[in-house]
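Visitor: my questions are about this predicted structure, shown below with the sequence.
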Amino acid sequence: MSTHFENINPMGISLVPSKQKAVIEHLMQFYLYDFTEFLDIDVSNLGSFAPYPGLDEYWVKRETRFPYLMTYLGKPAGFALVDRMDDRTEADFYLSEFFVMKKYRRCGLGSWASHQLFDRLSGRWKVTQVSTNKPAQAFWRKTIGAYTNYQYEERVDSERGNPSQYFTSK
């Protein structure tokens, strides 16, 4: 007797309702911890990072801010914060933050989730990485390349040296 369970995707991504905002706030601590490898940020005397600036706007400005939670087998595994750009001359959407917990990296969740985001919010995208975060740069070049068949443009910010990829989603 054959079952159809092998076809069930263990990955999920969905907009986070305000009543679940704390999940993103908690995951943000791990994200900021990971960033200590690339940026000079410290915890407070209480041992936690400062709240992410403007995080509440993702639940107040729902027409221009999109907080997504990634799950793996129903458990929180990461998040994405997407902004609709105020000035649309550069792009329609900006991927402000993107985080996958280390446990769930290299299983395809990040690529799958980013492709889901690009499909759900069709338009012109800008994705930026910190200049010192070489693993993120490699991930986004590969992921956006696969999504666009390598039809994207990369520009480097002359002041900070941060690379950004520009492309149009389907």
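Guide: That came through fine. Numbers count the residues shown, from 1 in each chain.

Visitor: from here on, contacts and neighbour counts on C-alpha atoms
Guide: Noted.

Visitor: let me know the secondary structure of residue 40.
Guide: Three-state assignment for residue 40 (DSSP: H, G, I helix; E, B strand; the rest coil): coil.

Visitor: which ones are touching it?
Guide: Contacts for residue 40 (CA atoms under 8 Å, 6 or more residues apart in numbering) come out as none.

Visitor: excluding sequence neighbours, find me the nearest residue to residue 30.
Guide: Beyond its immediate neighbours in the sequence, the residue positioned closest to residue 30 (CA to CA, 6 or more residues apart in numbering) is residue 101, lying 7.6 Å away.

Visitor: so how far is residue 77 from that neighbour?
Guide: Residue 101 is 6 Å from residue 77, where distance means CA to CA, to the nearest Å.

Visitor: and those two? which has more neighbours close in?
Guide: Regarding residue 101 and residue 77, a neighbour count based on other CA atoms under 10 Å identifies residue 77 as having more, with 23 against 17.

Visitor: what helix or strand is the more buried one located in?
Guide: Using DSSP states H and E, residue 77 falls within strand 75-84.

Visitor: tilt between the following helix or strand past that strand and strand 75-84?
Guide: Proceeding N to C from strand 75-84, the next assigned helix or strand is strand 93-100, under DSSP H and E. With axes from the mean of the first three to the mean of the last three CA atoms, to 10 degrees as the criterion, the two stretches strand 93-100 and strand 75-84 enclose an angle of 160 degrees.

Visitor: A further structure is provided below for comparison with the first:
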Amino acid sequence: MTDTFPPDLTVRPAIPEDRPTVERLWLMFHHDLSEFQGALPGPDGTFRNERVESAFTRPDWVPYLFVSDGRPAGFAFVRALYAPVRVLNSFFVVRGARRLGIGTRAVREVVRRHPGNWEIAFQDANPAAVRFWPHVARELAGDAWTRRLRPVPDRPELPPDVWISFAVTG
């Protein structure tokens, strides 16, 4: 996509029929993260997918699918949907759709569907995430956001995650 205008984008809750598409996007997501986490797929060539399962089965989670010009462009999982603080648990944009504004537009639409307090985690080793998430926080909350390091639960060998927090009003 080299057009100068932004591509068409639809952000919608994923339905059960979308699950195979989201599962394939999940593999791409984890492949990208493996560069920073040093993770290898399992013997069957897949990565752990408990979050996909949770996103499609737990009532306090919601999966979103991003569709650009009729093709899957990414996904997001929101958890703690009914808690005081929602968590953008996973967020992914396909490489071919990056740097077109799709990620910013998608996260903006997802969080605005669920006004309130938000938290998003990412790894300092991921330079694209280090640039992207503070940009998103500033766009959505101005200067009213925080950045904190937190240990990864049950993984003391890993560097801490970076967590940003902000609020979005309806």
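Guide: Alright, I've got the coordinates. The shown structure was predicted, so the numbers you read here are calculated from the model rather than taken from an experiment.

Visitor: so after superposing, what's the score?
Guide: Scored by TM-score structural alignment, normalised by the length of the first structure, the superposition of the two chains gives a TM-score of 0.85; 159 aligned residues with a CA RMSD of 2.0 Å.

Visitor: aligned partner of residue 145 of the second structure in the first structure?
Guide: Here residue 145 of the second structure is matched to residue 152 in the first structure, going by TM-score structural alignment.

Visitor: now swap in residue 56 of the second structure and tell me
Guide: Structural alignment places residue 56 of the second structure opposite residue 59 in the first structure (criterion: TM-score structural alignment).

Visitor: wait, a helix at its match?
Guide: Yes. With three-state DSSP as the criterion, residue 59 of the first structure is located in a helix.

Visitor: what residues in the second structure pair up with the strand holding residue 77 of the first structure?
Guide: Strand 75-84 of the first structure corresponds to residues 71-80 in the second structure, going by TM-score structural alignment.

Visitor: helix or strand: which one has residue 152 of the second structure?
Guide: Taking DSSP H and E as the criterion, residue 152 of the second structure maps to no regular element, lying outside all helices and strands.

Visitor: tell me who's in contact with the residue nearest to residue 30 of the first structure.
Guide: Going by CA under 8 Å, 6+ apart, residue 101 of the first structure touches 30-31, 77-78.

Visitor: go with 10 Å
Guide: By CA atoms under 10 Å, 6 or more residues apart in numbering, the contact set of residue 101 of the first structure is 27, 30-31, 34, 70, 76-79, 109-110.

Visitor: and the counterpart of residue 122 of the first structure in the second structure, how far from residue 109 of the second structure?
Guide: With TM-score structural alignment defining the correspondence, residue 122 of the first structure maps onto residue 115 in the second structure. From residue 115 of the second structure over to residue 109 of the second structure the distance is 10 Å, taken as CA to CA.

Visitor: how far away is residue 155 of the first structure from residue 128 of the first structure?
Guide: 9 Å.

Visitor: burial of the aligned partner of residue 22 of the first structure in the second structure, as a residue count?
Guide: Using TM-score structural alignment to pair residues, one finds that residue 22 of the first structure aligns to residue 20 in the second structure. Look at residue 20 of the second structure: counted by other CA under 10 Å, it has 10 neighbours.

Visitor: give me the secondary structure label for residue 20 of the second structure.
Guide: Of the three states, residue 20 of the second structure takes helix under three-state DSSP.
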